[in-house]
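**Q** sequence and computational prediction follow.
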Amino acid sequence: MAAPRTTVRFTDDSPEELAADVLVLAATKDGDAVRLVDGHGLSGDTAEHVEQVLATMGGEAGAEEVVRLAGVPGVAAPLVVVAGMPSGGPAPRLERLRRAAGVAARALTGRGSAVLALGQASPEEAAAVAEGAALGAYTFTEDHGVGKATSAKTPLGEAVVTGVAAGEAQALGAATTAVVDAVRYARDLVNTPPNRLYPESLATSVTERASGTAVEVEVWDPERLVQEGCGGIVGVGQGSARGPRLVTLRYAPEGAGAHLALVGKGITFDSGGLCIKPGASMITMKMDMAGAAATAAAVLAIAELGLPVRVTAYLCLAENMTGDLAQRPGDVVTMRGGRTVEIINTDAEGRLIMADGLALASEQQPDAIVDVATLTGACIIALGDRTTGVMSNDDELRETVTRLGNEVGDTSWPLPLPEEIRPSLDTHVADLKHTGERSAGASVAATFLREFVGRKGEGDDAPSIPWAHLDIAGPAYNDKAAWGYSPKGGTGAAVRTLVALARSYAS
């Protein structure tokens, strides 16, 4: 059962006068007192009343705190909700606005409309509030049965964000909705169970989603993958009755001045192959295609926004199973471009399919390549559940991707590629093996991927194509409680980072 989606709208009308089910405000701690965040747009008497009630109720303006007030004088809405928005801390103001709006929206299921006046003082801040509200209200009810579906509350119907001039409202609404819809699409894909989402059906979903847009889609089936020498994707997928696919998305607007290539990991279910995972570790493995989901969603958003940048994306799709033809430790596969790889651990399958994608992307000689993958548990050990690890062969690109990720709310942190790791990939039976030393697992995997990034021009002395690797193993899927605007389940991690990166190349 498809859930309704929260719509967003911007206005410059007074928040006190707007007719809605709820008025949402934000509060912060000022010394020992709790006060409304500046820029709320309320009259002095109304604001003073709200702050007095908050003090009486013992509000602390904590990050996940929501206080409900009824019958606030001077306010048309019958209910006022005050979300906590702590000041300071590592999160920038835009992200704190997103999170506060998301917390409020999560508390407003079943409500038809809400006016949000969280102190946004610019179009960028207003967009952050709208984004947080729409993403915080997200629900996935596709697989609810009759009993569950009838009892589930619908998400907030409309988020009306104040503080935006009439002349800017329509364009800002369209741009915000394009990004929000992309994140929601990525979340939907990640949340879809693996008996319904497998390489072929994922390729079909992306093809249908791109129909009628400026994005062209091409799908390679297993036979074509063999013909094209994509031994990594073929090898990982050969243990499943559901064959692998490679989906290429092309967006090439007139006047594009730069070419960005994207590669997404799409393991629709990861059993670990013959090096099988423990049963408990498989429960969330439908999310192992989150990189491909984010990549596809980002390209569609970039096209909808009409950004003047050429984008080519490769979705590497396979199901890692234990069927009769499953690859074995000790097998040697030939990758796109002719390099041979010795298989060591069949549960390190993601880097194999990504290597074919990176080789294909390199053939196009783009200005930069960015890959997105739920690649290593080691990255979760290093950075936790909410932070993307960013690794790169180019200092400027690594810094740009990390900065943009943090600005848009995809918390990111750079990790190194130490030179001493590469020798651990050496083997006497092939050009290289796909796993190395046990320590620094995230950097080991990225070091393997770097081997398949091509050069700008001919010859061994030509510079490498700038490349960044985003390991989203932690933030791609939230199997704990919802927080901020992140629901339980798929989060849509990296979608906004990729859109922001495309914007930077477009400008």
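**A** The structure has been received and is ready for your questions. Residues are numbered from 1 along each chain as shown.
**Q** hey, let's count contacts and neighbours off CA atoms from now on
**A** Noted.
**Q** test my guess that Gly489 contacts Tyr477.
**A** Yes: with contacts counted by Cα atoms under 8 Å, Gly489 reaches Tyr477, the gap being 5.3 Å.
**Q** more crowded one of those two?
**A** A direct count of neighbours by other Cα atoms under 10 Å for Gly489 and Tyr477 places Tyr477 higher, at 28 against 21.
**Q** residue contacts, that one?
**A** Met287, Lys488, Gly489, Gly490, Thr491 (Cα atoms under 8 Å, 6 or more residues apart in numbering).
**Q** which stretches of the stretch 251-400 of the chain form helices?
**A** For the stretch 251-400 of the chain, the helices defined by DSSP state H, counting those that start in this stretch cover 279-282, 290-305, 350-363, 377-383, 395-408.
**Q** next, the one to line up against it:
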Amino acid sequence: MSSSPDLELLGAEPGADALSDADALVVGVRPGEGASDPVLVGPTSVLGELADELPGLVALLGGSGKAEETTQVPTRGAIGAPVVLAVGLGKEPAGEDTAGETPDLAEQVRRAAGAAARALHGKAAHVVTTLSGVDLAAAIEGTLLGDYEFTAYKKAPESAPTELTRVALVGDGGQATLTRATTVARYVAAARDLVNTPPNDLYPDAFAQRARTLAEAAGVSVEVLDEHALAEAGYGGVLGVGGGSSRPPRLVRLTYAPAHPVKKVALVGKGITFDTGGISIKPAANMDHMTSDMSGAAGVVAATCLAAELGLDVEVVATVPMAENMPSGTAYRPGDVLRMYGGTTVEVLNTDAEGRLVLGDAIARACEDSPDYLLETSTLTGAQLVALGSRTPGVMGTDAFRDRVATLAVAAGDGGWAMPLPEELRADLDSRVADLANVTNHRFGGMLVGGIFLREFVADDVPWVHLDIAGPSFNTGGPHGYTPKGGTGVPVRTIVAVLDDIARHG
């Protein structure tokens, strides 16, 4: 990731002198009614007399105010900044009865700020933004995440591009808001970095060591179980999946324990550092996307460290299985029976349904800590994309906790939709030789079946949620809003929003 710019609060109504050395001024606009010009959103004091002319100039240059549209308006000396970048927020947020058809105001600001940062990337070093006068935290998150770039494996250009080094924020909100939003963006970027790191460098042991580095820097305690410790403790799912690779599996345990926690929350994240499908090998097309199959683990590691840095009053214990699913002479086979952690046996019918096997082990272990809640997240099923598309995670689990998490996920900006776990699907996981099979013999309700399988390993008295982030965690299309191509950082903000909500309300 490129280095983060310095942030400066300018107050609610700075004068035009705040633009004296700025390369660009970012302002928000919405569509006008009918054929009228776009409407400015947010503080206008820095624009001076240009405020009256700007909507017409934006319209003249083809700008309409639709969401994420950017229009560059030369100022010709009217203000200190040579360019005003007008970015669309879209229509006013809709009411609650429209089922989320229009993003809420904070998410509109995040996306607009991200679109502005992408439009100015490599062109502006010092930017002033008035989007922060609409929602300070959202403008910071959107700007920093929109400016994100993963360049670790690219040659340095012959002439260094202009980097965004300073962002001046018009508006009030206080240093605490600035610090928190900056910290959130930093850990979302850390998760993106992990997901974007290629699998030849992010194999299980390397991932475990990077998790250790992040955790220790945040004051989080770390335990790493190698393949010998996993065998001694009986982690049959992790060992089975990881057995085909020359790079053995790991299980990482992270613990954040504040002095007076309100509750204890178990986090579990799938860390398949690369998934070939094993013996049930995947098609070659797009197999490179499976570098992202550890997105759930990246999100859990980053969110645990973020909770510690924010000082949330909730104890967090993360259990993160890491394995590489490869075909070889030592790989597990269709027809094998694995004895999972805790004793449940699973007949393997498809080695490409490996995520639920490592997660079954991890969930069973996590429940031994007697958590008040358990939240697990994984790139579990392609069926998530079929059901909900590439940007909306599926949220399954205990009804009340499921609905709570889905609401918080949408507010955080990651999105989420509550899904059922129909009881009639459980019988389809019955096995001829074991306690259950890892897949059904049909293709119906695949995302839901994944959740039903995981439910078998959750202790009866633990409210739990499964977040299927197969599509939302890795953007295979073009960038949009504050979301780049590649790793997105979903669901770091959701997890932290849930932890914060539990810390506040139990």
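**A** Yep, that arrived. Since the structure is predicted, the reported quantities are computational estimates derived from the model, not experimental observations.
**Q** TM-score of the superposed pair?
**A** TM-score of the superposed chains, computed with TM-score structural alignment, normalised by the length of the second structure, equals 0.94; 489 aligned residues with a Cα RMSD of 1.6 Å.
**Q** in strands, which of the contacts of Tyr477 of the first structure appear?
**A** Among the contacts of Tyr477 of the first structure, the members falling in strands (DSSP state E) are Gly489, Gly490.
**Q** TSV for the contacts of Tyr477 of the first structure, including distance to His434 of the first structure?
**A** Converted to TSV, the contacts of Tyr477 of the first structure look like this (distance: Cα to Cα, whole Å):
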residue	distance to His434 of the first structure
Met287	22
Lys488	33
Gly489	30
Gly490	28
Thr491	29
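**Q** now that we have the contacts of Tyr477 of the first structure, which one has the most neighbours?
**A** Met287 leads these on contacts (other Cα under 10 Å) with 29 neighbours.
**Q** show me what that one aligns to in the second structure.
**A** Alignment note: Met287 of the first structure maps to Ser292 in the second structure; criterion TM-score structural alignment.
**Q** gap between its match and Pro491 of the second structure?
**A** Taking Cα to Cα, to the nearest Å as the measure, Ser292 of the second structure falls 13 Å from Pro491 of the second structure.
**Q** for Val465 of the second structure, same thing?
**A** To Pro491 of the second structure, Val465 of the second structure is 13 Å away according to Cα to Cα.
**Q** who has more neighbours out of these two?
**A** Comparing Val465 of the second structure with Pro491 by other Cα under 10 Å, the one with more neighbours is Pro491, at 32 against 28.
**Q** quick one: residues contacting the equivalent of that one over in the first structure.
**A** Using TM-score structural alignment as the criterion, Pro491 of the second structure maps onto Ala494 of the first structure. Shown in contact with Ala494 of the first structure (Cα under 8 Å, 6+ apart): Gly291, Ala294, Thr295, Val372, Gly405, Asp410, Ile472.
**Q** kindly report the same for Val320 of the second structure.
**A** Going by Cα under 8 Å, 6+ apart, the list of residues near Val320 of the second structure reads Leu251, Val252, Arg253, Val268, Gly269, Lys270, Gly271, Ala297, Val300, Val301, Ala362.
**Q** what lines up with Lys265 of the first structure in the second structure?
**A** Per TM-score structural alignment, Lys265 of the first structure is aligned with Lys270.
**Q** neighbours of that match, how many?
**A** Lys270 of the second structure has 30 neighbouring residues, counting by other Cα under 10 Å.
**Q** can you check the one 4 residues further on too?
**A** As a burial measure, Phe274 of the second structure scores 25 neighbours (other Cα under 10 Å).
**Q** contacting residues for it?
**A** Pro199, Tyr203, Met290, Thr291, Ser292, Asp293, Met294, Ala323, Glu324, Asn325.
**Q** which other helices and strands does the longest helix along the second structure contact?
**A** Across the second structure, the longest stretch assigned as helix under DSSP state H is helix 174-196. Contact here means 3 or more Cα pairs under 8 Å, 6 or more residues apart in numbering; DSSP states H and E; on that basis helix 174-196 of the second structure packs against helix 136-146, helix 295-310, strand 486-487, helix 492-505.
**Q** mind redoing it with 10 Å?
**A** Applying 3 or more Cα pairs under 10 Å, 6 or more residues apart in numbering; DSSP states H and E, we find helix 174-196 of the second structure packed against strand 6-11, helix 136-146, helix 204-217, helix 295-310, strand 474-475, strand 486-487, helix 492-505.
**Q** buried ones in that helix?
**A** 178, 180-196 (16 or more other Cα atoms under 10 Å).
**Q** wait, what's in contact with the residue lying closest to Gly122 of the second structure once chain neighbours are set aside?
**A** Distance criterion Cα to Cα, 6 or more residues apart in numbering; nearest residue to Gly122 of the second structure, sequence neighbours excluded, is Thr162 at 4.5 Å. Residues in contact with Thr162 of the second structure (Cα atoms under 10 Å, 6 or more residues apart in numbering) are Leu120, His121, Gly122, Lys123, Ala124, Ala125, His126.
**Q** the residue nearest to the fifth one when sequence neighbours are not counted and Gly63 of the second structure: what is the separation?
**A** Right, Ala124 of the second structure. Nearest residue to Ala124 of the second structure, sequence neighbours excluded (Cα to Cα, 6+ apart): Asp23, at 5.5 Å. From Asp23 of the second structure across to Gly63 of the second structure, the span is 21 Å (Cα to Cα).
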